[in-house]
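Colleague: okay, sequence plus prediction incoming.
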Amino acid sequence: MKLTDLKHLNLRVPDFQMPDIKMPELHIADLVAKIPVIQGGMGVGISLSGLASAVANEGGIGVIAAAMIGTDEPGLAKNPEKAHTDALAREIRTAREKTNGLIGVNIMVALSNFADMVKTSIKEGADVIISGAGLPLDLPKYLSDGAKTRLIPIVSSGRAATILCKKWLKKFDYIPDAFVVEGPKAGGHLGFKPEQIDDPAFRLENLVQEVVAAVKPFEEKHGCRIPIIAAGGVFSGADIRKMLSIGASGVQMGTRFVATDECDADIKFKEAYVNATEDDIEIIKSPVGLPGRAIRSEMITACKNGERKPFKCVFHCVKTCDPEKSPYCIARALANAKRGKLKHGFAFAGANVPRIDKIIPVRELVQTLKEEFAQSAPALQPA
């Protein structure tokens, strides 16, 4: 029986509270994303203008990764600095040609060319810069007069968020426009000790609530809103709803966007995601000094067996990498994987990669997320 029919029975119809079935917008300062989803920045050519613009066209924030972005540039060997800045500028401009949506750039603090990448992103009018792999303590100093680029650090604890808020306020009178809180289920390099990765105390839910609490005093004192973006292990629309319910304003998703038509990686890279099983996922010791989550490959096995030897570095891409002690070049390995040469590299991936079973268009993925979000709405409750 329809609720409207009950009036004919002279019965009192209780007030019902309709569930929130539509994804809310994500507000970061004066920027508004139509859906609360930021596509994770995946370096060495996995997320460039193709993927970023496709996500932006669906209402999310598309992100170009700056790490080793000029790997395929013809002038890389002669002038690596120019090759990377030229490639980044071109990718931002190309993305702009494809979308009117929001475009960001992910720039790791550990990059040797961090400053050049930040300056180029601001000059080209990137909507946001997302920066992790270290604390971006001086990031606001690169903002020129009139620059509208918003700054979003990546943290993995409330303590780190507090440190950044205090440092930025003291040195630059600037407060972070948002924080990405990355948990240990993320793909790629992880900001955790190996023993913390599977420790329940470091679950993403706990970290998000910790950072929400850490920024609250700054919000109250300065009369601002600091959105918290949950990242690392967010896979479904139901996951998005869960993160929003505990205080996050949005989520960042990387792994699920790799298995899309528009992702900038080779089809063999994407197929590695589709074919990955639980047994294929491994935490490796990266040459940059951090643990990383990857899909097992022949190269990873060879490294574990001591079959790889230190190399001559031609990139000098990450400050913390010591080529005299490292068994392989992380930049070359990831570049090979991006090109589909997985025997000579490996693919970074998040913990949920075994759940991916097909390659689909970004539009279909976003629609699926919306449907999952709606379906996960709580049941109707009397008001």
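Modeller: Structure's in. What do you need?
Colleague: C-alpha only now, for contacts and for neighbours.
Modeller: Fine.
Colleague: quick one: the strands in the stretch 201-350 of the chain, in order.
Modeller: In the stretch 201-350 of the chain, the strands defined using DSSP state E, counting those that start in this stretch lie at 228-231, 250-253, 281-285, 291-295, 347-348.
Colleague: what's in contact with the second one?
Modeller: Applying Cα atoms under 8 Å, 6 or more residues apart in numbering, the set of residues contacting strand 250-253 from outside is 26, 36-40, 180, 227-235, 240, 243-244.
Colleague: name the residues of it that are buried.
Modeller: Buried residues in strand 250-253, counted by 16 or more other Cα atoms under 10 Å: Gly250, Val251, Gln252, Met253.
Colleague: turn the residues you listed into a markdown table, columns for distance to Thr277.
Modeller: Listed next are the buried residues of strand 250-253 as a markdown table, based on distance: Cα to Cα, whole Å:
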| residue | distance to Thr277 |
| --- | --- |
| Gly250 | 28 |
| Val251 | 25 |
| Gln252 | 23 |
| Met253 | 20 |
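Colleague: ok, which pair from the residues you listed is furthest apart?
Modeller: Gly250 and Met253 (10.0 Å; Cα to Cα).
Colleague: thinking again about what came up before, winner for burial among the strands of the stretch 201-350 of the chain?
Modeller: strand 228-231 (a mean of 28; mean count of other Cα atoms under 10 Å).
Colleague: comparison target, given below:
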Amino acid sequence: MGTLKPLVIGDLVARNPVIQGGMGVGISLSSLAGAVAKSGGIGIISTAQIGFREPDFLKNPLEANLRAIGTEIKKAREIAPDGIIGFNIMVATKNYASYVKKAVKAGADLIISGAGLPVSLPEYVAEAAEEAGSMLKTKIAPIVSTVKSAMVICKLWDRKYHQAPDLVVVEGPLAGGHLGFSKEHLTELGVDSEDVERTYKREEYEEEIKGIIRLVKEYGKKYNKVIPVVTAGGIYTHEDVLHQMDLGADGVQVATRFVTTFECDAPMEYKQAYINAKKEDIIITKSPVGMPGRAIVNPFLKDVGKVPFKLEHCYQCLEKCDHKTIPYCITKALVDSAEGRTDQGLLFCGSNAYRAEKLESVDAVMKDLVGEA
């Protein structure tokens, strides 16, 4: 049992220092984010093809997605009127600026942004507040994986916008979905991208985390504010949380553990795939945009590359997607899974997905993570 301090991000105070990681397509929407916020954590809605259920999604994906941002945060607020609710927005998203501005205007408390370095995030947030004619103040947090990437973003924001992040999220090699590392980055860390769990040098990466924390503190001093650092990837138990705190983290970001909750927006077939998964079923795969990603092996992944792929419809999702060379459409693969066709789709997960044994409530998971179970 351990007593954890609240996570303080400026004027936002989360009773429990747990951020629920953003999971798209359609896995962390209003139901999960609202429940996490109600339990004293920070609930995060993923904007990745968030409007896939909208009737005009096929014809107007951008409009459908922007509309759904407003709908989902409104529903989450109804669940947790006093909770902290934000969005995860991928830098790699087409029309990234539009998503950021819509999230700000919809009243997001926080935007967490990765899948690339969010170099222009402060500019888009400021423009949205100005366009809304209000004093909207959405907190902003880059996702980084190395001291180098943290330094690049802090230096750039300092020089160009004269500001520092409100929060920094550090995603390690055990995270789910798209990893914050290229194959080359993993190699630099001595990690084999084909066998991360066995070759991952935890102690070495923890030194990287400590380096990021030291760097962020320097920028906090410069701007006379406390910038919390939250770690992510492979965090599943209260002991895992305590270990991150011992490293100097102010909180943790947890995603996989929340998938097998009653409140998670994923269909039962998706949750069952996690419960059925064995350790050897969790693999590193290459996404259509070339980045490594962690997923549960299934008939879909086994067939990728064996059958010629022809793109039937473009959903305008990722900036760097070459229609002529992709092995599959990532939107279609993720939507198929989010609609319960899990044998035909992509099942992103974290390294601990195989540990899921049953459905739980968000409240029970939160209590377990913070040591109140």
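Modeller: That came through, no problem. None of the values given here were measured: they were computed from a predicted structure.
Colleague: any idea what the TM-score comes out to?
Modeller: In this superposition the chains share a TM-score of 0.91, using TM-score structural alignment, normalised by the length of structure 2; 353 aligned residues with a Cα RMSD of 1.6 Å.
Colleague: show only the entries of the contacts of strand 250-253 of structure 1 found in helices.
Modeller: Judged by DSSP state H, those include Ile240, Met243, Leu244 as members of helices.
Colleague: ok, the closest residue to the second one other than its chain neighbours to Lys119 of structure 1 distance?
Modeller: Counting by Cα to Cα, 6 or more residues apart in numbering, Ala230 is the residue found nearest to Met243 of structure 1 once chain neighbours are left out, at 6.7 Å. Counting by Cα to Cα, to the nearest Å, the separation of Ala230 of structure 1 from Lys119 of structure 1 is 26 Å.
Colleague: before we move on, back to that, most surrounded residue in the ones in helices among the contacts of strand 250-253 of structure 1?
Modeller: Ile240 (27 neighbours; other Cα atoms under 10 Å).
Colleague: show me the contacts for the equivalent of Val91 of structure 2 over in structure 1.
Modeller: Aligned counterpart of Val91 of structure 2 in structure 1: Val109 (TM-score structural alignment). Val109 of structure 1 makes contact with Ser131, Gly132, Ala133, Gly134, Leu135, Pro136, according to Cα under 8 Å, 6+ apart.
Colleague: what of Gly70 of structure 1?
Modeller: By Cα under 8 Å, 6+ apart, the neighbours of Gly70 of structure 1 are Leu76, Pro80, Ala83, His84, Thr85, Asp86, Ala87, Leu88.
Colleague: same deal with Gly50 of structure 1?
Modeller: By Cα under 8 Å, 6+ apart, the neighbours of Gly50 of structure 1 are Ala95, Glu262, Cys263, Asp264.
Colleague: one more: Thr255 of structure 1?
Modeller: Gly40, Gly187, Ala349, Gly350, Asn352, Val353 are the contacts of Thr255 of structure 1 under Cα under 8 Å, 6+ apart.
Colleague: would you turn those residues into a markdown table with distance to Lys312 of structure 1 and neighbour count?
Modeller: Conversion of those to a markdown table gives the following (distance: Cα to Cα, whole Å; neighbours: other Cα atoms under 10 Å):
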| residue | distance to Lys312 of structure 1 | neighbour count |
| --- | --- | --- |
| Gly40 | 31 | 29 |
| Gly187 | 27 | 25 |
| Ala349 | 27 | 27 |
| Gly350 | 30 | 25 |
| Asn352 | 35 | 21 |
| Val353 | 33 | 27 |
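Colleague: tabulate these in a markdown table, adding columns for distance to Ser156 of structure 1.
Modeller: Output for the contacts of Thr255 of structure 1, formatted as a markdown table (distance: Cα to Cα, whole Å):
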| residue | distance to Ser156 of structure 1 |
| --- | --- |
| Gly40 | 15 |
| Gly187 | 14 |
| Ala349 | 18 |
| Gly350 | 16 |
| Asn352 | 19 |
| Val353 | 21 |
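Colleague: and of the residues you listed, the nearest to Ala65 of structure 1?
Modeller: Of these, the one sitting nearest to Ala65 of structure 1 (Cα to Cα) turns out to be Gly40, at 8.4 Å.
Colleague: alignment lookup: that closest one to structure 2.
Modeller: Match for Gly40 of structure 1 (TM-score structural alignment): Gly21.
Colleague: for that match, give its distance to Gly211 of structure 2.
Modeller: 23 Å.
Colleague: same question, Met1 of structure 2
Modeller: 28 Å.
Colleague: and for Asp303 of structure 2?
Modeller: Distance from Asp303 of structure 2 to Gly211 of structure 2, by Cα to Cα: 41 Å.
Colleague: Cys263 of structure 1 and Phe257 touch, don't they?
Modeller: Yes. With contacts counted by Cα atoms under 8 Å, Cys263 of structure 1 reaches Phe257, the gap being 6.9 Å.
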